[in-house]
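Chemist: only geometry, no sequence info:
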């Protein structure tokens, strides 16, 4: 077949893919160059092109042509379920049979693998996490590598720890690449990679300058996007503005928030204002996510209020707007998210509404960087001396890392060859490993530079699209003529009194339920604590209350500065104390509350107990005193720290180590025990915040064992 015939066949596949019955569809020249390299020349290619350019068309058209020539199935490594679902539907339009293996369809894995083996699957979409699942890695991946006709790495910036969304699992692709038979083409695609990330990805995937590879990097301007920034006084004004103007925005779209709590708050408020919206976060159940995606695709909702869980690859060509309530920490991540809009329409609105809480949220996420060398070495030593695989729950109490951070660290070590995931957990390989302190520090500085750039984006007087393109090292960056700085602002900052009052009422409504810990963490025996399993009913705290979440945009904005590490200690402010009293009043009257009149309602608290604090004793004591005064209850005393507690390191990050420290450090004095016995009922347990819930759990256990008939935890804030 000549190249002209191949081009004609490729255009025919494209027509099926886009639903063109006229035969007028034609590949862009760079799309054709990539397909030609993959199909005719069996080369490797790296495509860095803007969202909406048509990267998926490249690998679907190439797949169809390769399959016609007898090649094995295409394997696409794809990071998000939403992206997978879009890709399966797009493939079907072109007559391409696509299946997935991911965390949401485990019951289908055997069937899918059998279909692949039988040659019934043209495209297999695999989540990067599967690449290091022991069964998949050892039994499925070798067979897959031997028969793959084309390997596609979608959202390839995830492979680079210089990028904004590094994922260690992606690095396992180097193993798969090494096992591919000679002549199997490889395609890597991304829309969000600057020059440094592009070079890193090219090197890792073998598509660098020293190989016979094709690198296609195009201009990143999105002619359909009109960018703008609207600075409003506070969260209430931002919500009110959105309620007033959401209906004016074109079509349907996405409202991004930085946290799950904010997404849930905004969704509730917009629904209250009559807007048809749905929430989409990392906590949303898979079935609800699928329904939300379908509703947005079918324009049954005006917007999804989403976190970054709805990000890469979600494909709705007519998405009319993207609004950010809060600024992402990276202009590259921001460009990636706004790229969801305007892919198939002439005009789409992109608006950033930055908030004063943004930087506090950035700092929190930055705090989960790669652990210090001491903790990494401790992990390697524990694995080396265990004599057996250790699971995450078994490792957690030994190395003092929270589970999500521990798992991420192990994945990096796995990629570096120092550990290996096997059935039953992780083992050390014994290979030498070097802690790349300079590299990790550079990445941290890079994150800080990105945050600085995002501040500059919000305040620049220059072209906003040009600014983003320069952040991505786009050499063709130039003023767009469309953004608010180029063409003038399209939206004013006025909000209606009604919307503002409703927003203030919604954000100012105090009270969050605090669910008590019900199970002791695993691994306590390994650290010398004789506690395990379910916490006995007689030692369990009742469900509690908090004034707000530190991650929300209502009370969170008031509580963050009050509870910040550098904040001075002092009496509780009147507005905070009054709001806590409102929480208590609503709590007492609510379902199951002590004043609800229900037969199974817990008895009314008969006294107030505090948790001792090294950093905020005045705040906690004054809060407890105000509660005792208003509730006409005695202040019974404090769960204290023992004299040996000064030797305990209380800044533990994982559950087992935290409980170990608290178990040894907290105590109920004889005087408090006597006061509990005399009071004869449940108590309110007052603390400043709940981070993990273990302080409240251990203190409640001590109080229950000392004679309290029940413990109602009450804190100012919860972390999430």
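Modeler: Alright, I've got the coordinates. Quantities reported herein were computed from a predicted structural model and do not represent experimental measurements.
Chemist: from here on, contacts and neighbour counts on C-alpha atoms
Modeler: Noted.
Chemist: how long is stretch 295-306 from one end to the other?
Modeler: 14 Å (C-alpha to C-alpha, to the nearest Å).
Chemist: what residues sit buried inside it?
Modeler: Residues of stretch 295-306 classed as buried: 295-297, 301-306 (neighbour count, 16 or more other C-alpha atoms under 10 Å).
Chemist: same check, this time on stretch 78-98
Modeler: 78-85, 87-88, 90-91, 93-94, 96-98.
Chemist: just those residues: which are in strands?
Modeler: Within these, residues falling in strands by DSSP state E are residue 98.
Chemist: now, the buried residues of stretch 78-98 that are in helices?
Modeler: 81-85, 87-88, 90-91, 93 (DSSP state H).
Chemist: now do the same for residue 605: helix, strand or coil?
Modeler: Taking DSSP: H, G, I helix; E, B strand; the rest coil as the rule, one finds residue 605 in the coil state.
Chemist: that one - how many residues pack around it?
Modeler: For residue 605, the count of nearby residues is 21 (other C-alpha atoms under 10 Å).
Chemist: what's the closest of the ones in helices among the buried residues of stretch 78-98 to residue 481?
Modeler: For these, the minimum distance to residue 481 (C-alpha to C-alpha) is 31.5 Å, reached by residue 83.
Chemist: which residues touch that closest one?
Modeler: With contacts defined as C-alpha atoms under 8 Å, 6 or more residues apart in numbering, the neighbours of residue 83 are 312-315.
Chemist: now list the buried members of the residues you listed.
Modeler: Buried members of the contacts of residue 83, counted by 16+ other C-alpha under 10 Å: 312-315.
Chemist: let's bring in a second model and compare:
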């Protein structure tokens, strides 16, 4: 298709999108896409990058394929494209069930869809890949394009398949256009993206870069050491701030803590993270867009992708891993052009969690040797799938994913479809040594980016927005005149950071949720003590739990009764079933106490190992091994098919594998009512190593 006339672009903009004029740079970018076919557009968050493919999609005869990791944003865009602009759109991703994905695929195949969103991980699914190759794709959009670069702040192994997809689609349809979009790419990342998305060395990619300033966004940093100080500050800040906002957290557990504390203080705050089931994610996103919540405490599963233009504040409760990640996330505020604030809470201890993330994703030469060693056929000649490789290797799941992607890229391993199962097998005759220099480089880059982020958080920069802009390639960016370094009086209303014993007490006695599951059906439950706090009650329990004759501390007994009452308000219990244990000396006494408090019987031998696990869960290396260790080995002896709730009682929960196996056993035994877990403690297992974090 030839370059549309400016009048035609203006007509579509007005009639289809209801806009009278393009934002600065939008029309030039669309014209460049039609004229040059390959374009990388680097623009700040909130500058309308989505229009750069939405408008061309209405003019091109074929399909527009958008590869995006932002599932929350995708859900919102699919709905808006149809309802507001009459552009039929659909998505294929892991957050949807098989029926939803099948409907999306049918719509694309039958020509009823103009824009199809696909998560990068779907490109690694062999069946989905074959499906995509058969579609009449005219435009491929790589959202968050920095992710294809090892220099990018959020490099993802699955994004390596994007380059393959672009090249393969271009071979099949030479007329296909390619658009890369990102808000966070410095000069080095830009050059790497351009090299990978260019059709060949002789045909360079066109790059359009806008200035990274956000004139309506004001920035500040606040030093707050420890969770109690952060939570107390957040309560006052959210209460006094107008409008809605996002509270970014580094981990899922942190979202629960932040939302739980603020909610019990009367603020309408909910938690959002990738571990929620898809229905809960959709509900929370819809409610947030409709104004039901003042704020969402979220990991970047929501925060990067929420299409809510009127966010008035963004608070980072934990330091992110890089300035580029921070710029993208804080940039979600004020996309409507009205004044907005971004605040970073800084605790020097925050460095540890980001260092952990870097280390977890960084494979060693020994990891490659271990994965290669376990990719072998079993006794029946079957090659291993991903789960089997995780079980055999014992490595951190992220490392397994990274290692497999590298082994495939360097030709040592291939992923194939055998009997509708995706498995991995060694490529015979490959003796080329592995080149792992990219990981040395990537580790150095990530550590340097974290150092730069810490300097920003510590205030070792003269201007906050200037520091962000210069890190992203705006080398001549001036001071902004509005951050807390440039204009301290403008931030005089920020709450002070104060110690708060009440918050510390709440942390010790808060509800520690145990997530429910769909398969097997198990309701959400509670743990009494959060192991990550390493508080004295937790340390005392873990030390005394194996001692015969030792009892629970009085404070823990009080907490047990309180949580039993909380669960009894949600469920009508008919029995307490303690899980079998070779080490918990207080098991029977605690089960009897719980049963007496609830006024129900308890079954000492209702749950038992029919086939004892091969190892203790704490001795294993990852959660795949822990699930394999207990799967199918427990039996339940119930008085008959029952409909009341059963309380599953254990000393502590880590991966949740043993509780899930107990739930499976009681379902097999005929139980049709609720199954609710309760443990004394909740811990987090190390992944790729033994013990708890």
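Modeler: Arrived safely, thanks for sending. Values in this document were obtained by computation on a predicted structure and should not be read as measured data.
Chemist: what's the TM-score for these two chains?
Modeler: Here the superposed chains carry a TM-score of 0.76, computed using TM-score structural alignment, normalised by the length of the second structure; 602 aligned residues with a C-alpha RMSD of 4.4 Å.
Chemist: and the aligned partner of residue 139 of the second structure in the first structure, how many neighbours does it have?
Modeler: By TM-score structural alignment, residue 139 of the second structure lines up with residue 150 in the first structure. A count of nearby residues for residue 150 of the first structure, using other C-alpha under 10 Å, gives 28.
Chemist: what ranges does the stretch 351-500 of the first structure have for its helices?
Modeler: With helices called from DSSP state H, counting those that start in this stretch, the stretch 351-500 of the first structure shows them at 358-366, 373-386, 392-399, 403-415, 437-459, 464-471, 484-487, 497-507.
Chemist: any chance of those helices in JSON lines with mean neighbour count and distance to residue 259 of the first structure as columns?
Modeler: Listed next are the helices of the stretch 351-500 of the first structure as JSON lines, based on neighbours: other C-alpha atoms under 10 Å; distance: least, C-alpha to C-alpha, whole Å:
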{"stretch": "helix 358-366", "mean neighbour count": "15", "distance to residue 259 of the first structure": "8"}
{"stretch": "helix 373-386", "mean neighbour count": "16", "distance to residue 259 of the first structure": "28"}
{"stretch": "helix 392-399", "mean neighbour count": "21", "distance to residue 259 of the first structure": "26"}
{"stretch": "helix 403-415", "mean neighbour count": "19", "distance to residue 259 of the first structure": "17"}
{"stretch": "helix 437-459", "mean neighbour count": "16", "distance to residue 259 of the first structure": "17"}
{"stretch": "helix 464-471", "mean neighbour count": "22", "distance to residue 259 of the first structure": "23"}
{"stretch": "helix 484-487", "mean neighbour count": "17", "distance to residue 259 of the first structure": "27"}
{"stretch": "helix 497-507", "mean neighbour count": "18", "distance to residue 259 of the first structure": "15"}
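Chemist: quick one: stretch 127-147 of the first structure to chain centroid distance?
Modeler: Centroid separation between stretch 127-147 of the first structure and its chain, computed with C-alpha atoms, centre = their mean, to the nearest Å, is 25 Å.
Chemist: ok, now stretch 458-475 of the first structure?
Modeler: 25 Å.
Chemist: need the distance between the two termini of that stretch.
Modeler: End-to-end distance for stretch 458-475 of the first structure, by C-alpha to C-alpha: 22 Å.
Chemist: show me what residue 251 of the second structure aligns to in the first structure.
Modeler: Matched by TM-score structural alignment, residue 251 of the second structure corresponds to residue 259 in the first structure.
Chemist: so its match makes contact with residue 307?
Modeler: Yes. Using C-alpha atoms under 8 Å, residue 259 of the first structure is in contact with residue 307, at 6.2 Å.
Chemist: hang on, residue 139 of the second structure is in a strand, isn't it?
Modeler: Yes. Counting by three-state DSSP, residue 139 of the second structure is part of a strand.
Chemist: picking up where we left off before, return the member of the ones in helices among the buried residues of stretch 78-98 of the first structure nearest to residue 266 of the first structure.
Modeler: Using C-alpha to C-alpha, residue 82 is the member of these that sits closest to residue 266 of the first structure, with 21.8 Å.
Chemist: which residue lines up with that closest one in the second structure?
Modeler: So, by TM-score structural alignment, residue 82 of the first structure is matched to residue 72.
Chemist: same check on residue 171 of the first structure?
Modeler: By TM-score structural alignment, residue 171 of the first structure lines up with residue 160.
Chemist: over to residue 273 of the first structure?
Modeler: Aligning on TM-score structural alignment places residue 273 of the first structure opposite residue 265 in the second structure.
Chemist: likewise residue 241 of the first structure?
Modeler: Under TM-score structural alignment, residue 241 of the first structure pairs with residue 233 in the second structure.
Chemist: that match is in contact with residue 498, isn't it?
Modeler: Yes. Here residue 233 of the second structure lies in contact with residue 498, judged by C-alpha under 8 Å, at a distance of 7.5 Å.
Chemist: re earlier: for residue 51 of the first structure, see how far away the match of residue 251 of the second structure is.
Modeler: Residue 259 of the first structure is 24 Å from residue 51 of the first structure, by C-alpha to C-alpha.
Chemist: neighbour count: the two, which is higher?
Modeler: residue 51 (25 against 20).
Chemist: is the more buried one in a helix, a strand, or coil?
Modeler: Quick answer, by three-state DSSP: residue 51 of the first structure is coil.
Chemist: quick one: map it onto the second structure.
Modeler: Match for residue 51 of the first structure (TM-score structural alignment): residue 45.
Chemist: from residue 93 of the second structure, how far out is its match?
Modeler: For residue 45 of the second structure relative to residue 93 of the second structure (C-alpha to C-alpha), the value is 23 Å.
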